[in-house]
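> Sequence plus the predicted model coming up.
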Amino acid sequence: MNGATDATGAVRILLCDDHAVVRAGLLALFDSAPGIEVVGEAGTGEEALALSAKLGPDVVLMDLQLGGGIDGVETTRRLAAAPDGGPRVLVLTTFDTDADVTRAIGAGATGYLLKAERPEELFAAIHAAAQGRTTLSAPVASRVMANLRSPRPTLTDRERDILAQLAQGLGNREIARALHISEATVKTHLGRIYDKLGVDTRAGAVAVAKEQRLLP
């Protein structure tokens, strides 16, 4: 469906947000949006996948946190992997950490907007997404550029898990128990985390991780 529109030329969109009030607000907003037609709304990732296959929207407006079930990133990944190319996915969320942005774009999102955007910017981003053009909120774009100029350390998923446990004040034994791994494995990962972050203490690792927004 990439780049397609209906017979009237309107971009057909599917809303995916787990908050009914947010969906209602978006529906009311798009009532007056030129060239945009809402063809369906979903409260979960699973529902979005089913409705997308049934309705064939041009763009899915996707929140990242969807409560139970698969999250917005995994839903985006599955939509992008559809045999026919699937719809474009435009993320609309309140979450703007580096990890969220990287995961969403890596999963195949065409654009990334924050819910604080003005309606006109949202409308323009939807039309751009339907045409395959990328749109990023100004704060997100600034952070992406900053990361390109000064890349942040790349941590593995396991290292991120351990770092998150570390930020909660857990010791090696507690982390090992929580992640179902050995203490020796925890120590090995901590050594790698320290090297990547340029620190030599647990407190230093947590401080740098928070500063560079490496924590979930």
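Arrived safely.
> rest of the way, CA atoms for contacts and neighbours
OK.
> What about residue 183, how many residues nearby?
When neighbours are defined as other CA atoms under 10 Å, residue 183 has 16 of them.
> Structure two is appended below for comparative analysis:
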Amino acid sequence: MSIRLLIADDHAIVRSGLSMLLGAQSDMEVIGTAADGKEAFDKALELRPDIVLMDLSMPPGENGLSATARLKEAAPQIDILVLTMHDDEEYLFRVLQAGASGYILKSAPDLDLINAIRTVHVGAAYLHPTATKSLITEFLQRVQKGQDVENFHVLTDREQEILQYIAKGYSNKEIAEQLIVSVKTVETHKAKIMEKLQMRTRPELVRYALKKGLLDFE
């Protein structure tokens, strides 16, 4: 079954180009496009795509941040992959807080975008490394200054380790192979992590891991 996509961007040429690129993939289908956040919200509720590719800046209409938050509240099952030209730490984190499953820079190669869509579709989060490095640095600086610090003792060392793998997009099977344990053991730890942090989805864990400085990209 194809990944059903909705593309939201204020530039017609970008919408057309992305439609051609993604429509040419054997496992993807572009079912609609939108020129601003409001249109993206309305069409997403009407067409029910698997993933919305959401541009952040879409003047003079509703921006991608507002549309992401509204759409995740109205239809949490729809994943949102944010497209952005800017590596803005605070803004990008606000997008993750709004419920996006990840983001990718518009300057990224075509193959990175295709991989990002497939990654998000299987339930993992996609964070483009070139943008994420500066985001992580920002939060590490805050932690060093005593800001945004929360109790972290609720997770055991093993749970913290598994959380890092989960946030980086590893499947339960891949985590089990890395740690040389059974898949069932990983699933048990994951359930405990979710329970302790009072979270239900992988994107929530990714945002938490980012905030705690648990992710690193070489």
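Thanks, I have the structure now. This structure is a prediction, so every number in the text was calculated from the model and none was measured.
> Closest to the centroid, which residue in the first structure?
Most central in the first structure under CA atoms, centre = their mean is residue 104, positioned 3.7 Å from the mean C-alpha point.
> okay but that residue is in contact with residue 71, surely?
No: assessed by CA atoms under 8 Å, residue 104 of the first structure is found out of contact with residue 71, at 10.4 Å.
> one step back: map the residue nearest to the centre of the first structure across to the second structure for me.
Aligned by TM-score structural alignment, residue 104 of the first structure pairs with residue 95 of the second structure.
> So for the biggest helix by length in the first structure, what gets flagged as buried?
Taking DSSP state H as the criterion, the first structure has its longest helix at helix 183-197. Residues of helix 183-197 of the first structure classed as buried by neighbour count (16 or more other CA atoms under 10 Å): 183, 186, 189, 190, 193, 194, 197.
> ditto for stretch 4-11 of the second structure
By 16+ other CA under 10 Å, the buried positions in stretch 4-11 of the second structure come out as 4, 5, 6, 7, 8, 9, 10.
> which residues touch that stretch?
Here stretch 4-11 of the second structure makes contact (CA atoms under 8 Å, 6 or more residues apart in numbering) with 15, 18-19, 28-37, 40, 44, 49-55, 57-59.
> Would you mind measuring from residue 18 of the first structure to residue 102 of the first structure?
Separation of residue 18 of the first structure from residue 102 of the first structure (CA to CA, to the nearest Å): 22 Å.
> wait, I meant residue 29 of the first structure
According to CA to CA, residue 29 of the first structure stands 28 Å off from residue 102 of the first structure.
> Going along the chain, name the strands of the second structure.
Along the second structure, counting by DSSP state E, strands occupy 3-8, 28-34, 51-55, 79-84, 102-105, 126-127.
> and those as TSV, adding distance to residue 159 of the second structure?
Shown next, in TSV, are these (distance: least, CA to CA, whole Å):
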stretch	distance to residue 159 of the second structure
strand 3-8	32
strand 28-34	35
strand 51-55	30
strand 79-84	26
strand 102-105	23
strand 126-127	21
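> Those: which one's closest to residue 143 of the second structure?
The closest of the strands of the second structure to residue 143 of the second structure is strand 126-127. By CA to CA, the value is 20.8 Å.
> What helices and strands are in contact with that closest one?
Counting contacts by 3 or more CA pairs under 8 Å, 6 or more residues apart in numbering; DSSP states H and E, strand 126-127 of the second structure packs against strand 102-105, helix 110-121.
> what sits up against the shortest one?
Under the criterion CA under 8 Å, 6+ apart, residues 80-87, 96, 113, 116, 120, 125-128, 131, 203 lie in contact with strand 102-105 of the second structure.
> Equivalent analysis for stretch 115-126 of the first structure, please.
11, 29, 33, 36, 59, 90, 92-94, 111, 113, 134-135, 137.
> again, only this time at 7 Å
The set of residues external to stretch 115-126 of the first structure that reach it, using CA atoms under 7 Å, 6 or more residues apart in numbering, is 33, 92, 93, 94, 135.
> Quick check: the match of residue 104 of the first structure touching residue 65?
Yes: with contacts defined as CA atoms under 7 Å, residue 95 of the second structure counts as touching residue 65 at a distance of 5.8 Å.
> returning to that earlier point: Provide a ChimeraX selection command restricted to the buried entries of the contacts of stretch 4-11 of the second structure.
To isolate the buried members of those in ChimeraX, using 16+ other CA under 10 Å:
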select :15,18,19,28,29,30,31,32,33,34,35,36,37,40,44,49,50,51,52,53,54,55,57,58
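> since we're on the equivalent of residue 139 of the first structure over in the second structure, how many residues are nearby?
Alignment note (TM-score structural alignment): residue 139 of the first structure maps to residue 130 of the second structure. Neighbour count of residue 130 of the second structure, defined by other CA under 10 Å: 13.
> No more questions from me, cheers.
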